[in-house]
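S.K.: From the sequence below, what's the structure:
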Amino acid sequence: MPLDSRIDEITDNIRERSRDRREAYLKRMRTQAEQGPRRGHLDCGNQAHAYAAMGEMKDDLVADRVPNIGIVTAYNDMLSAHQPFKDYPDRIKAAARAAGATAQVAGGVPAMCDGVTQGQAGMELSLFSRDVIALATGVALSHNTFDSALYLGICDKIVPGLVIAAATYGYLPGIFVPAGPMPSGLPNEEKAATRRAFAEGKVGRAELMAAEMASYHGPGTCTFYGTANSNQMLMEFMGLHLPGASFVNPGTPLRDALTDAAATRAAAITGLGNAYTPVCDVLDERAWVNGLVGLMATGGSTNLVLHLIAMARAAGVELTCADFDAISGVTPLMARVYPNGLADVNHFHAAGGLPYMIGQLLDAGLLHEDVQTAAGQGLSAYASEPKLGPDGLHWAPGPRESQNDKILKPPHDAFATTGGLRQMRGNLGLGVTKISAVAEDHHVVEAPCAVFHDQDAVKAAFKAGTLDRDVIVVLRYQGPKANGMPELHALTPSLSVLLQRGFKVALVTDGRMSGASGKVPSAIHVAPEALDGGLIAKLRDGDVIRYDAEEGRLECLTEGVEAREIEVPDLSANEEGLGRELFALFRANAGPADQGAGIVI
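M.R.: So this is what the prediction gives:
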């Protein structure tokens, strides 16, 4: 199928806008690549330090013609998604040796979990951990001894940080290696219902804890479709995974075989051979458009609006919020995965998953097929799925029909004609909203606002009953400069209860919502943020706000707001405790949300 003219036009706009930045980036990458194998430029003393602990592999490492793979790992055993990475380095080293290569753990990066820090002060470090991960990866690869890299990461900020670094070292080939989701536990909707009941005081903490533990119950990624699983989808749509690798459960023979295959492939695509595939060539404007299409077709995380902009800039590509809006407008919503439906990612995978979706979207002309990928073929390779047979790992054509039409549908019969992610504009600034899980009668909310400066105050107002009305909750001074832009998912149970009580409710904030943003209409990432003088800083209780997701409008309808003085609360509590002192430089230099809210690029 020829490429849809609308996708082609959006791609051309991004290409033209990015031309100077992309050309400068590629020039830097070509200059680095022309220097040949990195180890060849090290003095003997430098090399001896790098190889001292490598035992029988020392001779191979000294030989410039033997590829050396750098492993960057986000392993820790506190977080379920990253615990499976514990044994990956030994497995990768064995697979590399079998392929005539060597491998070393280049370094580790931090991996924090928004599920642990949700509603806690530690969440104020979360967004900036993306930049720390990029910096830490930069340090890991700075020893200049690697011919390709394997990036082991899963969750919210980890994959974006690794991608930023992989693009910065774009002359190196790289493959992202996932660990897969945990098996299905307590259904996500049952867990959410228990959370709402707890917020109303109908069940106690023991019942809440039992539900949470039954949902998050073993090694692997959480099973709802939040940022972590959106990241995995993205790596597949953009050609940085091996095909079909995203949602294979940990600890299975197929998962192990895919990890081995990633090491083998990383050895094959270095500059020492004939299949050199540097990351800089994979991550051109077509790959980013493919990633955006995947985000919209699956109903993915709003956090990726921030991350994709920052990630693309590292590869010399300039994305804007308008690109998200434009691609959402032409991409059908093909999947219903919680919170957009009742299924979890294991059900999604069983129904056909990413191979089905990529095949269908290619047939509909909504994806660029002619891209470079880590697999060494165009994107059509990602319409196949991995199989493990008597002769080992191979790829077979993916399903051409949905195995469950309550979870997956083809583009011509999709759950919605658009992706459900909208840009919001108006006198309150620029923001985004995700409505793929929001009931249609809540797409427009016009009501007096209630203004807050912290999450606890919102929860207290809910418990006191002062929010039992049509209301737009404004939670400001939650932007990157104010306090690191924490997620505000802890408010979801309370606001969901207000919806169930029949009220018109919306959230407006310069902070973030969860990657699993659900049924509560929310205008998030509002920029300029309050601390940068955005109009949101001048709102007062009772001002009338219109949230209109149909038209993409976010307006304060009360006259005279612009002439008011900005109200600045005491933000000193955001500056200390739980390591927040260490991030003062990050807060001071953070970019605006519509430019990725980062400091690195």
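S.K.: Please count neighbours and contacts with C-alpha atoms only from this point.
M.R.: Will do.
S.K.: who touches stretch 43-59?
M.R.: 39, 61-62, 102, 143, 145 (C-alpha atoms under 8 Å, 6 or more residues apart in numbering).
S.K.: which of those sit farthest apart?
M.R.: Using C-alpha to C-alpha, the contacts of stretch 43-59 reach their maximum pairwise distance at Thr102 and His143, which is 15.5 Å.
S.K.: Now do the strands in the stretch 251-400 of the chain.
M.R.: Per DSSP state E, counting those that start in this stretch, the stretch 251-400 of the chain carries strands over the ranges 384-389, 392-397.
S.K.: one more to line up against the first:
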Amino acid sequence: MNPVIQRVTQRIIERSKATRQAYLEKIAAARSKGPMRGALSCGNLAHGVAACSKAEKDDLKSLTKANIGIVSSYNDMLSAHQPYETYPRQLKAAIAKEGSVAQFVSGVPAMCDGVTQGQPGMELSLLSRDVIAMTTAVGLSHNMFDGALMLGICDKIVPGLLLGSLSFGHLPTIFVPAGPMPSGIPNKQKAAVRQAYAKGEAGEDELLDAEMSSYHSAGTCTFYGTANSNQLVIEMMGLQLPGSSFVPPNGGLRTALTDFAGKQVSRITEQGGSYLPIGEIVDEKSMVNGIVGLLATGGSTNLTMHLVAVAKAAGILIDWSDMAELSTAIPLLTRIYPNGEADVNHFHQAGGMAVLVRELLKGGYLHNDVKTIVGEGLERYTLVPTMIDGQLDWVDAPEKSGDETVLTSIDKPFQHHGGLQLLAGNLGRGVIKTSSLTDEQLIVEAPAVIFESQHDLDKAFQAGDLNKDCVVVVRFQGPRAIGMPELHKLTPPLSVLQGQGYKVALVTDGRMSGASGNVPAAIHMTPEAIDGSLLAKVVEGDLIRLDAETGELTLLVDQAELDARQEAVPALAESRIGMGREMFGSMRSNLSGAEQGACSLFAEG
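M.R.: Next up is the predicted model:
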């Protein structure tokens, strides 16, 4: 093992000893020797099987067969989730052939960040993760199930399903992907149209045509944002079938993988003879493997929050310092938009997950001694699924990447670090994604320009007020302020300013996912401004230094002057009423800080 990976892993194990032991004792107590529904009364069981066929009733009341609960985030609006419409029926049939029974237990909400970007609904996006977790738990709480299948892909949905699943860590659980849509117009062309629109050089018709040529059919959006980062990370953690993340939605291979997932979850139940609960698969080493996968591919910064929350749900304590130290040792092996011009289809065609996992294992960057849904050892994930004579099988990956401009080897990485840096200083702690920054963009020292809304920044840009070197501060965007929306509207104007030769950076307690592109962006600032951090005392013209090489983020103002300043008073009423936001006040007020997972689910908060 690489010594840094080993050291950080051991530190996490030591730090988590008490909480991990308590979690394992909890799931051991919840385990049943025999069908879970055996604990139900006759009336309970009768209600649970009332809508089943006679054959299913006979199987379930006999207590001899496993019952698999299906949780789905299907809806027609999310292109990534639309293919799930037919999955429950397909999975039930596959599970029946394996000698088990399946019931659809719960649908969970699934919102699309692409639809809500810059809209009021975006302020519910992060909150939806915890709602999904609780909805998953409600469905599984009927105690009818011996295993579970989770159908989800996108931004908050997979983390929410994972949080809910880990609260039922005694159940064998498999995640079932659906795959990306075909590639649309090149990402570079799409970005150029967005920037032209921001400069007033393209109209709405041209912009809409470009967007609809990019997001054009069923399947996951093909850029490497949070949705595809989710898929890569949970496959790296051994929770999805090897090589299944980026197989297209339609076709025989995707159908066969979905069937196999149903059969496999039956096999790892108590009744299947190879009992393997999700709470044992998700351990300290698998969490590190997931982080390594994220860093080696320049994945979404949203996962820096989600993985902290997921780990905590399994009794594991990780923080941004762990991620930043791992990043110093992990080579960047992919160039996928927004960190390159290729999309996830190009990555998949170049060798995809199997080549990536093989390279990382070869370099000692991944733990091989882990449990996965297909058995012991991550080396199983160096195989590629394929159809041979109409049957699903796994074969060795190609000897090398089919396109080394998209997926390279550990011998010639794109960077010798993972592209994630922890920033710390008197303004607090935050993260910056450096995988698409040039050396000249790593250090910015400039006067602050203050906004409390991404919409106000756009107005200032249109008026020409930002045509200068500046550090743009967008504050009161954090979890407890307004639910921590993603601030994608900031990217085009800041990119334009940078392209015009200005030194520009962003500092915010909001989110940017992978959308910061080539603009230096200190995001997820903690503590957030509403909690009285120094961020709330910054005034126009204050000098701020952002140094992504050293990890420094400093407000260069005399401490005596700062002590004399009053904190800014935010006007948040408009972000707390309307579009359903008024119903989420209690959840929003109980969210932890970004480095603690921005989560409302844990009593200690």
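S.K.: related to what we said a few turns ago, buried subset of the contacts of stretch 43-59 of structure 1?
M.R.: 39, 61-62, 102, 145 (16 or more other C-alpha atoms under 10 Å).
S.K.: The aligned partner of Leu239 of structure 2 in structure 1 is in what secondary structure piece?
M.R.: In structure 1, Leu239 of structure 2 lines up with Leu240, judged by TM-score structural alignment. Leu240 of structure 1 belongs to no helix or strand when elements are defined using DSSP states H and E.
S.K.: ok, Leu240 of structure 1 - contacts?
M.R.: For Leu240 of structure 1, the contact set (C-alpha under 8 Å, 6+ apart) comprises 174-176, 282, 373-375.
S.K.: same thing with Lys537 of structure 2?
M.R.: Applying C-alpha under 8 Å, 6+ apart to Lys537 of structure 2 gives the contacts 562, 565-568.
S.K.: Sort out which of these are in helices and list them.
M.R.: Of the positions in these, Leu562 sit in helices, assigned by DSSP state H.
S.K.: And the furthest pair within the contacts of Lys537 of structure 2?
M.R.: Going by C-alpha to C-alpha, the pair spanning those furthest: Leu562 and Ala568, at 12.3 Å.
S.K.: re earlier: now the contacts of Leu240 of structure 1: which count as buried?
M.R.: By 16+ other C-alpha under 10 Å, the contacts of Leu240 of structure 1 give 174-176, 282, 373-375 as buried.
S.K.: Let me know the closest of these to Gln83 of structure 1.
M.R.: Of the buried ones among the contacts of Leu240 of structure 1, the one sitting nearest to Gln83 of structure 1 (C-alpha to C-alpha) turns out to be Phe176, at 16.3 Å.
S.K.: tally of neighbours for Leu186 of structure 1?
M.R.: Applying other C-alpha atoms under 10 Å, we find 16 residues neighbouring Leu186 of structure 1.
S.K.: go on, the one 5 residues further on?
M.R.: Neighbours of Lys191 of structure 1 under the rule other C-alpha under 10 Å: 21.
S.K.: for Leu161 of structure 2, same thing?
M.R.: Around Leu161 of structure 2 there are 30 other residues, counting by other C-alpha under 10 Å.
S.K.: hang on, isn't it packed against Val131?
M.R.: No. At 9.7 Å, Leu161 of structure 2 and Val131 do not qualify as touching, with contact defined as C-alpha atoms under 8 Å.
S.K.: post-alignment, the strand or helix carrying Leu91 of structure 2 versus structure 1, mean distance?
M.R.: Using DSSP H and E, Leu91 of structure 2 falls within helix 87-97. Here the mean offset of helix 87-97 of structure 2 against structure 1 after fitting is 0.4 Å, by mean C-alpha distance after the TM-score superposition for structure 1.
S.K.: could you say what helices and strands the helix or strand that comes right after that helix packs with?
M.R.: Next helix or strand after helix 87-97 of structure 2 toward the C-terminus (DSSP H and E): strand 101-107. Using 3 or more C-alpha pairs under 8 Å, 6 or more residues apart in numbering; DSSP states H and E, the elements in contact with strand 101-107 of structure 2 are helix 54-61, strand 67-72, helix 87-97, helix 125-140.
S.K.: now do 6 Å
M.R.: For strand 101-107 of structure 2, the elements it packs on are strand 67-72, judged by 3 or more C-alpha pairs under 6 Å, 6 or more residues apart in numbering; DSSP states H and E.
S.K.: which outside residues touch the strand it packs on?
M.R.: Applying C-alpha atoms under 6 Å, 6 or more residues apart in numbering, the contact partners of strand 67-72 of structure 2 are 101-107, 145-151.
S.K.: how far does it sit from the chain's center?
M.R.: The gap between where strand 67-72 of structure 2 is centred and where its chain is centred comes out at 22 Å by C-alpha atoms, centre = their mean, to the nearest Å.
S.K.: From the contact counts, what lies against the longest strand belonging to structure 2?
M.R.: As assigned by DSSP state E, the longest strand anywhere in structure 2 is strand 443-451. Packing contacts for strand 443-451 of structure 2, counted by 3+ C-alpha pairs under 6 Å, 6+ apart, involve strand 470-474, strand 543-547.
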